[in-house]
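Visitor: Provided below are the primary sequence and the corresponding predicted coordinates.
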Amino acid sequence: MHTKTHILVVDDDSEIRELLEEYLSKAGFQVSSVEDGEAMAEFLQQQGYPDLILLDVMLPGDDGFTLCQKVRRQSNVPIIMLTAVSDETDQIIGLEIGADDYIAKPFSPRQLIARIKALLRRMHVQEDEAGASPSLSRNIVFGDWRLDTLSLRATHSDTHEIIELSGSDFALLMLFLSHPNEILDRDTISIATRGREALPMERGIDVQLSRLRQRLGDKGNRYIKTMRGNGYMFTASVTYER
């Protein structure tokens, strides 16, 4: 029997929660909602992680950024941050700490549902291809790292440090690993990681790239080279292992 995709809405505005429950239920999703971080923690403890979380930035108690960081320590569940319409800082911070996408308030139901479906499609494709990356590899070795494509964890060969990648980090890294020594422009990166072309003056891609470089300790850009005016190139050696 087909199980509905379960979405958890975290927003302290009861009217917004009710509207989102109505919109998303009509779109075929199973929806739960809570008003703050404390209620969210209780829900996760009792029900486990949903298929996707819609997380408002402005919350009483722990804000959305803090909650996103807490979730990322435990799970790679897709997270869409709900941000103020004109506050680019919120959007950038959300991406930096591991959110997969953001949508600015106010938003139309059609826009929200389209973004949710696009993110879920990307996550589904990643799961389907996790063990079927080039050469049907479970593990991919690049530079000083070994990536386990099933657990979304990378292990450093010398220090044995383990990093857990969010869905968007994994999508970006897999894009580079699948196209080593190729120049990828911003639109290609945005479509692969966010399901749409890059918007003019959008900084989200820069944030994603910066975060991935930081997580990989790529301070000298040994892995990801900036090709000015053209895009980016992954230059580390890549080996696929079954």
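Guide: Alright, I've got the coordinates.

Visitor: every contact and neighbour count from this point should use C-alpha atoms.
Guide: Will do.

Visitor: so how far is the longest helix seen in the chain from its chain's centroid?
Guide: In the chain, assigned by DSSP state H, the helix with the most residues is helix 109-129. From the chain centre to the centre of helix 109-129 is a distance of 11 Å (Cα atoms, centre = their mean, to the nearest Å).

Visitor: first-to-last residue distance for stretch 36-54?
Guide: In stretch 36-54, first residue to last residue: 12 Å (Cα to Cα, to the nearest Å).

Visitor: comparison target, given below:
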Amino acid sequence: MSRGDFVPEKKKILVADDDESICNLIKLVLEQNDFAVTTVNDGKSACDLVSADDGFDLIILDIVMPLMFGTDAAKEIRRLTDTPIMFLTARSTDDDKVGAYASGADDYLVKPFSTVELQLRVNALLKRARKKTQRVTFFESEKTVQIGEKRIKLTDREYRLFKLLYDNKGVVIDIKTIFESVWGDKYMVSSNNTVMVFVLSLRKKIEDDYTHPKHIMTVWGRGYKYVED
């Protein structure tokens, strides 16, 4: 591998099951397929981890666990993130499945399970999630962002502008706030053109088609906002 080649980060999977042997089996199977796996033994710990670091690509939950059932954990996690959730449980009734999907599950696999089927379902969920939205990761020291598998080099101000918009997804940020946050200077009327030029430059690097942006959106008369897929 030549210097400067980018190695994609491993997909991160969180597994919550009170049976340590199940956790170890899942961890072994998934790590053999190049995933990074974190395991916990109760629903509350799963919620705490997701709350502290919304960086997981997939969450696998048992239903019956100490401190918090998996279905309750799923409801809490759904308030924090759209990360795919799979239930892996011995419970197999229709009512169990209905309750799991109602709590926010994307898939449901009954124990005992085939490790091959588990891997196939994991791959399918991750593929579906990848099509839905591409994760954005910021690298402060390098002033680069990774969008999906694509690494993009930005200028210092482009980086700060993009991070400001991304950190406030869905919220319209007025030009005065953008200018004073990114440039650190007092806003003047001429600042409008400065911000406009940098937004265009950022779109050219971030958007698939900068003439028809899907993420960095203009809200006329108000400012700009970042919109996910």
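Guide: Structure's in. What do you need? As the structure is a computational prediction, the values presented were derived from the model and not from experiment.

Visitor: tell me how the two chains score on TM-score.
Guide: After superposition, the two chains reach a TM-score (TM-score structural alignment, normalised by the length of structure 2) of 0.55; 140 aligned residues with a Cα RMSD of 2.6 Å.

Visitor: from the chain's centre, how far out does the next helix or strand after the longest helix of structure 1 sit?
Guide: As assigned by DSSP states H and E, the chain's next helix or strand after helix 109-129 of structure 1 is strand 139-142. Distance of strand 139-142 of structure 1 from the chain centroid (Cα atoms, centre = their mean) equals 21 Å.

Visitor: could you pull out the strands for structure 2?
Guide: 12-16, 36-40, 58-61, 85-89, 107-110, 136-139, 144-147, 150-153, 216-219, 223-226 (DSSP state E).

Visitor: quick check: the gap between the residue nearest the centre of structure 1 and Ile79 of structure 1.
Guide: Centroid-nearest residue in structure 1: Asp100, 2.6 Å away (criterion: Cα atoms, centre = their mean). Asp100 of structure 1 is 5 Å from Ile79 of structure 1, where distance means Cα to Cα.

Visitor: ditto for Leu173 of structure 1
Guide: Distance of Leu173 of structure 1 to Ile79 of structure 1, computed by Cα to Cα: 18 Å.

Visitor: more neighbours: those two, which one.
Guide: Ile79 (28 against 20; other Cα atoms under 10 Å).

Visitor: map the more buried one onto structure 2.
Guide: Aligned by TM-score structural alignment, Ile79 of structure 1 pairs with Ile85 of structure 2.

Visitor: name the SS class of Val207 of structure 1, please.
Guide: helix (DSSP: H, G, I helix; E, B strand; the rest coil).

Visitor: gap between it and Gly61 of structure 1?
Guide: Per Cα to Cα, Val207 of structure 1 is found 27 Å from Gly61 of structure 1.

Visitor: what about those two, which has more around it?
Guide: Using other Cα under 10 Å, the more surrounded residue of Val207 of structure 1 and Gly61 is Val207, with 18 against 11.

Visitor: just checking, the more buried one touches Ile92?
Guide: Yes: Val207 of structure 1 lies in contact with Ile92 (Cα atoms under 8 Å); the separation is 6.6 Å.

Visitor: just give me the neighbour total for Ile26 of structure 2.
Guide: 19.

Visitor: what's the neighbour count on Gln74 of structure 1?
Guide: 10.

Visitor: do the same with Asp34 of structure 2
Guide: Neighbour number of Asp34 of structure 2 under other Cα under 10 Å is 12.

Visitor: residue in structure 1 paired with it?
Guide: For Asp34 of structure 2, the aligned residue in structure 1 is Gly28 (criterion: TM-score structural alignment).
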